[in-house]
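Chemist: would you be able to build a 3D model of this:
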Amino acid sequence: MSLPATLAEIVDDFGAVSDADKVTMLLEFSRELPDLPDHLREEAMEPVPECQSPVFVSVDASDPGAVRLHFSAPPEAPTTRGFASILQQGLDGVPADDILAVPADFYHDLGLGSAVSPLRLRGMAGMLARIKNQVRTQTGADPGASPTPA
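Modeler: Predicted structure coming up:
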């Protein structure tokens, strides 16, 4: 699997703990989701309708060598915030090609399938899909092309 180093480390951390500890880690990630910068407003961000909670994502790929990601997710949705935080911590500042190379189903390797409903996991897949679509749109990447290996 091709994952950026920080995201791979997060996946490894989840793989090293029990199911109960995975849930605890997800909740810790939810508390680490950064606040939106002052210049961003939810109304200007892309909604992620695959999520059960109102989640919004902002992708800035103006520098394809370091894509910036921001999320808005309500505090009363810790699972969703945790997923957003994992993606934010694992992909923020990563080159566009590396983001496009992340497998759509990488979240299975977090091992949360027994602790989180498939519907919630679908929300994380939706977040990643929207990030990739925005990266492709902003960088002019060919949606059918395979990313080049680093």
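
Chemist: for the rest of this, base every contact and every neighbour count on C-alpha atoms.
Modeler: Noted.

Chemist: which SSE is Val59 in?
Modeler: strand 56-60 (DSSP states H and E).

Chemist: how much space between Arg31 and Ala84?
Modeler: Distance from Arg31 to Ala84, counting by C-alpha to C-alpha, to the nearest Å: 11 Å.

Chemist: now the other sequence, so there's something to compare against:
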Amino acid sequence: MTVHPYLDPEDSTAAAAIAAIGEELGMFDDWLDRYQFIIELGRKLPPYPVELQTEALRVKGCQSQVWLAAKAEGDNLYFAGTSDAAIVSGLVALVLRVYSGRPRSEILATPAQFLKDLGLIGALSTNRGNGVAAMVERIHAIAAA
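Modeler: Have a look, this model is predicted:
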């Protein structure tokens, strides 16, 4: 079996992924522990190939370097991503858990509002909040194409 960087969905739907992430984050009493959890998620991302770290695949609007690649299988889109910053890699992992392996219609029907609902946007610096929103915008643009 070939290892590839594109994430298969863990959860049956984007909504189920968001609910599961909310439950997982809710297990921690404070944001320091939640940040550690998010960093660990980033460490578990599949290795992202160096050849995909191109300017064309870099997400604009992120303070850190973030790369996001997509591949289509039928109507479903699979995403791979990474960042040069530990916390941002974890945010990449969260976003990909919600969107990767989903039909285009489900991706487009799942706005970035979940990031606020989970308390992530309020807990992040403005630059990181803008960066994670830019990741979702990029995913939506790919799904709409």
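
Chemist: what would you report as the TM-score here?
Modeler: Once superposed, chain against chain, the TM-score is 0.78 (TM-score structural alignment, normalised by the length of the second structure); 132 aligned residues with a C-alpha RMSD of 2.2 Å.

Chemist: picking up where we left off before, what's the mean gap between the helix or strand just after the strand holding Val59 of the first structure and the aligned bit of the second structure?
Modeler: Next helix or strand after strand 56-60 of the first structure toward the C-terminus (DSSP H and E): strand 68-72. Comparison of strand 68-72 of the first structure with the second structure after fitting gives an average deviation of 1.0 Å (mean C-alpha distance after the TM-score superposition for the first structure).

Chemist: who are the packing partners of strand 68-72 of the first structure?
Modeler: Under the contact criterion of 3 or more C-alpha pairs under 8 Å, 6 or more residues apart in numbering; DSSP states H and E, strand 68-72 of the first structure touches strand 56-60, helix 78-91.

Chemist: what range does it cover in the second structure?
Modeler: The alignment of strand 68-72 of the first structure onto the second structure (TM-score structural alignment) spans residues 78-82.

Chemist: returning to that earlier point: next, format the helices and strands packed on strand 68-72 of the first structure as a markdown table and append distance to Val116 of the first structure.
Modeler: Formatted as a markdown table, these follow (distance: least, C-alpha to C-alpha, whole Å):
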| stretch | distance to Val116 of the first structure |
| --- | --- |
| strand 56-60 | 21 |
| helix 78-91 | 8 |
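
Chemist: looking at those, which is closest to Val11 of the first structure?
Modeler: With C-alpha to C-alpha, the closest approach to Val11 of the first structure among those belongs to helix 78-91: 9.2 Å.

Chemist: the closest one against the second structure, how far on average?
Modeler: Looks like 1.3 Å for helix 78-91 of the first structure (mean C-alpha distance after the TM-score superposition for the first structure).
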